[in-house]
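Trainee: Sequence first, then the predicted structure, then my questions.
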Amino acid sequence: MNKKSSCCAICENSNRASICPICVNYRLNEYSTLLKSLNSRRDSLYSKLSVVLVAKGKADDQFNWRVQQNEKLAILREKLHRNKEQLAQGKAKVEKLSQDLKKKNGMLESARNVLEKNRVEQLEKFYPNFICTQSLGHMAITSELLHKQSVVIKQICKLFPQRRVNVDGDRNFSGQYDQICNARLPRGLDPHSVSSEELAAALGYMVQLLNLVAHNLAAPTIHNAGFAGSCSRIWQRDSYWNACPSSRSNEYPLFIPRQNYCSTSAENSWTDKSSSNFGVASMESERRLHLDSTRSNSFNYSSVSPHSVETHKDLQKGVSLLKKSVACVTAYCYNLLCLDVPSDMSTFEAFAKLLSTLSSSKEVRSVFNLKMACSRSCKQVQKLNKSVWDVNSAISSSALLESAHALQLMKNTCYNNLPNSTASFIFATEISDGKNESFIDGWDLVEHPTFPPPPSQVEDIEHWTRAMFIDATKK
């Protein structure tokens, strides 16, 4: 039996299977190549689509951000518009209130002027005698105060006599000196222009005198001084409320420390009650003979120890502070008396002359009378009504007349009669060359009105009230 011949359905070759392997492989390769090309195309299209999607996402984000910002800007513009409207309304309201206040101020000013005018008319019409009586009473009190003040100052001058002496015959200490209680005061800012014993004693006396005068005359003192005999010290107070120095180094001695003893301990303060020599620690240098024993008027900085130089400078600062305090009190009292501060005198000499003037009631009265003779007019004298002189009080007519000069003078003190001495003032650390020893030329003080005592001093307030308002008007 013969076999049937078969052929490939694809290549149609005979004697082959229905689908020959060659055709199968060919077709598979063809399909594989096509599949690979389609796969690569798909990948490229996918990457392009990813790039497009990323760009579209960014564009959408930017668009959304712009939309949000535009919404915020719209809200802010609306808020700004509302604030501008509120500001305009507030300005209009403020302008209206300002105009109302101006109107009210004008009304108040006119009312105040009318009241002032009425007050002046009432005083001129109904109270001239009362005013004159009060003024004369105040004048009498001022006159009595000046008299008692002169008595006190005279006693102080007896306790601390001052004078200008001329020393001859001494090779180291010759010339003119200011003297207090027979102890010579230093010339200029040179503490070695006098002996150490005289220096300590004289400056101690001057400290005590200055404290007494400032207390009795109610004069200002710009420095605080601690009186301890020949071991006194002076310092600048720390503040208005604290009278102590800011530090112990700002406390300057008014004496040359004694020999044969040296101590730099901080415990040796002048306020230490347990220490000897009034609590002041003396200091000693290796070359002390340059400080005192040679009795020289100059100080050689190059030949002494640094400790001695520092001690010398502290002493100079102390003398300078003391002179400034004396100059302040002197200028204040001269301005109070409407006198020119003597410019040709030293600080201590002008202070002594001031105390001599204040201790003499006749001299003070003559100064007041001389000033008042130039300032009072005949018209002011005629204005005093007859009824004023008929007041039956404990004040005598002569006392009232004398005190009238004093009160008017006190009123014109800070306006008309201040001296013109306004030269520059010597600083505390500067060293004078001896040409001009006056520390007064910088002080030009203004007199302030006299007020009642502080509320804590009840007894003083009662005396002050009785003297000013009751005794002066008693009939």
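Mentor: On my side now, so go ahead.
Trainee: C-alpha only now, for contacts and for neighbours.
Mentor: Fine.
Trainee: Look up how far I75 lies from M372.
Mentor: Applying Cα to Cα, to the nearest Å, the value for M372 to I75 is 81 Å.
Trainee: Which one's more surrounded, those two?
Mentor: M372 (18 against 12; other Cα atoms under 10 Å).
Trainee: check contacts around that one.
Mentor: H405, Q408, L409 (Cα atoms under 8 Å, 6 or more residues apart in numbering).
Trainee: Next: F160.
Mentor: Listed by Cα under 8 Å, 6+ apart, the contact set of F160 reads I180, C181, Y205, L209.
Trainee: one more time with 7 Å
Mentor: I180, C181, L209 (Cα atoms under 7 Å, 6 or more residues apart in numbering).
Trainee: Any idea how many residues pack against D314?
Mentor: D314: 20 neighbours (other Cα under 10 Å).
Trainee: which residue sits closest to it in space, ignoring its chain neighbours?
Mentor: Nearest residue to D314 in three dimensions, chain neighbours excluded: Y252, at 5.5 Å (Cα to Cα, 6 or more residues apart in numbering).
Trainee: next, the one to line up against it:
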Amino acid sequence: MMSKKPSNCAICDNSNRASICSVCVNYRLNEYNSFLKSLESRRDLLYSKLSVVLAAKGKTDDQLNWKIRQNEKLTNLKEKLRRSKEQLAQGKAKIERVSHDLKVKYGMLESVRGTLEKNRVEQLEKFYPNLIVTLSSGHRAITSDRLHKQSVVIKQICKLFPQRHVNLEGERRDGSSGQYDLICNARLPRGLDPHSVPSEELAASLGYMVQLLNLVVHNLAAPALHNSGFAGSCSRIWQRDSYWNARPSSRSNEYPLFIPRQNYCSTSGDNSWTDRSSSNFGVASMESERRFRLDSSGSNSFNYSPASPHTVETHKDLQKGISLLKKSVACITAYCYNSLCLDVPAEASTFEAFSKLLAALSSTKEVPSVMSLKMACSRIEIFFLTIKCEG
């Protein structure tokens, strides 16, 4: 309780009793009310300070709790990493052990297999000595018979399409001279120049070569780099569309092996070159009158400047056709020479090397001797092949 303070009232002050008059009572009540208000303001001030302190403490506690949780997660991850490393090391060790065991087993298997193969060879040599000789002799006989029949066929083909390499001394009427390759007495072009020989002779010789190439590919089972269609002096060559489709992918990929008689490289733009949709391969008339030859002037080059664009394009197509034909001939020549274990003649033209190849294939003595040498070198391979067939 509050201590009693002196009052201005004489009655209340002298009686030493509680205030009984209204003035003293009101005075004491007002004084007590003021004291309560001061305490309330102090309480509010302390409560606000306490709230700030509690909020700061709450944030600090939250941070400490988050740090504790993160430390626990980090500890768990480190433990998980340690276990993963241990498992990885154990797995590597297991793989190494298994690999070592497999290598040992494979070594044992290879050793046992080598022993078995050696025993099989010994048993075959001991109990079946004539079997290997019989099979080898049969293989040589079949090969020899095949080569003989092949040489007969090639000899007949060479009689139908004789080839030779000539050197024209002097100068002919058409201005040609030097070395040429002939097929059926028709000169083949030199290089990719379609004007190195007369136009009729060019078309005929390239047509002969197309037919000869098709016959050789069929009889020798040689790979054909390009496809060609024989149509006499109007033959063509093209790159096949795919392995299954022998037709060209488009008409623009089909190249002529002849110069049409329609314009003979005329400088005027009125005469058109070959119409590839026509049935006569772009030739206006097979009985058309003779016109001025391309190379009657004796020049092996053609001046494209006064010619029409269509003429220039057709000349390029003709050169492309000659290039494809020579590539096909060179491919078959290289394939056959490699199959015979022979070297391609050095410093020989494409058509000359091809003619020498056909002469070698048509010989009944040269090819069997080469093949007998080849078979003698591969006798060991035939021996092991026979053993595998018996197994």
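Mentor: Looks like it arrived, so ask away. Note that the structure is a prediction, hence the values are computed from the model and not measured.
Trainee: quick one on the thing from earlier: and which of the contacts of F160 of the first structure is nearest E95 of the first structure?
Mentor: Of all the contacts of F160 of the first structure, L209 has the smallest distance to E95 of the first structure: 64.6 Å, by Cα to Cα.
Trainee: State whether the closest one is indeed within a helix.
Mentor: Yes. Counting by DSSP: H, G, I helix; E, B strand; the rest coil, L209 of the first structure is part of a helix.
Trainee: Please pull up the equivalent of it in the second structure.
Mentor: Matched across to the second structure, L209 of the first structure falls on L212, judged by TM-score structural alignment.
Trainee: Give me the distance between that match and N280 of the second structure.
Mentor: Applying Cα to Cα to L212 of the second structure and N280 of the second structure gives a distance of 22 Å.
Trainee: So between the two, which is more surrounded?
Mentor: L212 (19 against 14).
Trainee: number of nearby residues for D43 of the first structure?
Mentor: Neighbours of D43 of the first structure (other Cα under 10 Å): 12.
Trainee: And for S174 of the first structure?
Mentor: Neighbours around S174 of the first structure, by other Cα under 10 Å: 13.
Trainee: how far does stretch 75-90 of the first structure sit from the chain's center?
Mentor: 48 Å (Cα atoms, centre = their mean, to the nearest Å).
Trainee: how close does that stretch sit to the second structure?
Mentor: By mean Cα distance after the TM-score superposition for the first structure, the fitted stretch 75-90 of the first structure averages 2.0 Å away from its aligned residues in the second structure.
Trainee: Could you pull out the helices in the stretch 301-450 of the first structure for me?
Mentor: Remark: helices assigned in the stretch 301-450 of the first structure by DSSP state H, counting those that start in this stretch are 306-336, 347-359, 361-375, 378-382, 386-389, 397-411, 413-416.
Trainee: Also the stretch 51-200 of the first structure?
Mentor: Assigned by DSSP H, counting those that start in this stretch, the helices in the stretch 51-200 of the first structure fall at 128-159, 196-217.
Trainee: Which one of these lies nearest to N113 of the first structure?
Mentor: helix 128-159 (21.2 Å).
Trainee: for that closest one, packing partners?
Mentor: The contact analysis (3 or more Cα pairs under 7 Å, 6 or more residues apart in numbering; DSSP states H and E) places helix 128-159 of the first structure against helix 347-359, helix 386-389, helix 397-411.
Trainee: can you tell which of those helices is closest to S40 of the first structure?
Mentor: Of all those, the one in closest proximity to S40 of the first structure, counting by Cα to Cα, is helix 347-359 (114.9 Å).
Trainee: now the closest one, how far from the centre of its chain.
Mentor: Offset of helix 347-359 of the first structure from its chain centre (Cα atoms, centre = their mean): 30 Å.
Trainee: Give me the mean distance between it and the second structure.
Mentor: In the superposition with the second structure, the average deviation recorded for helix 347-359 of the first structure is 1.6 Å (mean Cα distance after the TM-score superposition for the first structure).
Trainee: circling back: nearest to N129 of the first structure, of the helices of the stretch 301-450 of the first structure?
Mentor: helix 386-389 (5.9 Å).
Trainee: Flag every buried residue along that closest one.
Mentor: By 16 or more other Cα atoms under 10 Å, the buried positions in helix 386-389 of the first structure come out as V388.
Trainee: Trace N26 of the second structure over to the first structure, please.
Mentor: Aligned by TM-score structural alignment, N26 of the second structure pairs with nothing in the first structure.
Trainee: what's the helix or strand for N26 of the second structure?
Mentor: Per DSSP states H and E, N26 of the second structure falls inside helix 22-127.
Trainee: centre of the chain versus that helix, how much separation?
Mentor: For helix 22-127 of the second structure, the separation from the chain centroid amounts to 51 Å (computed by Cα atoms, centre = their mean).
Trainee: Likewise for stretch 307-315 of the second structure?
Mentor: 36 Å.
Trainee: tell me which residues of it are tucked away?
Mentor: Across stretch 307-315 of the second structure, burial judged by 16+ other Cα under 10 Å covers S308, T311, V312, T314, H315.
Trainee: could those residues go into a markdown table alongside distance to S369 of the second structure?
Mentor: Output for these, formatted as a markdown table (distance: Cα to Cα, whole Å):
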| residue | distance to S369 of the second structure |
| --- | --- |
| S308 | 57 |
| T311 | 52 |
| V312 | 51 |
| T314 | 47 |
| H315 | 46 |
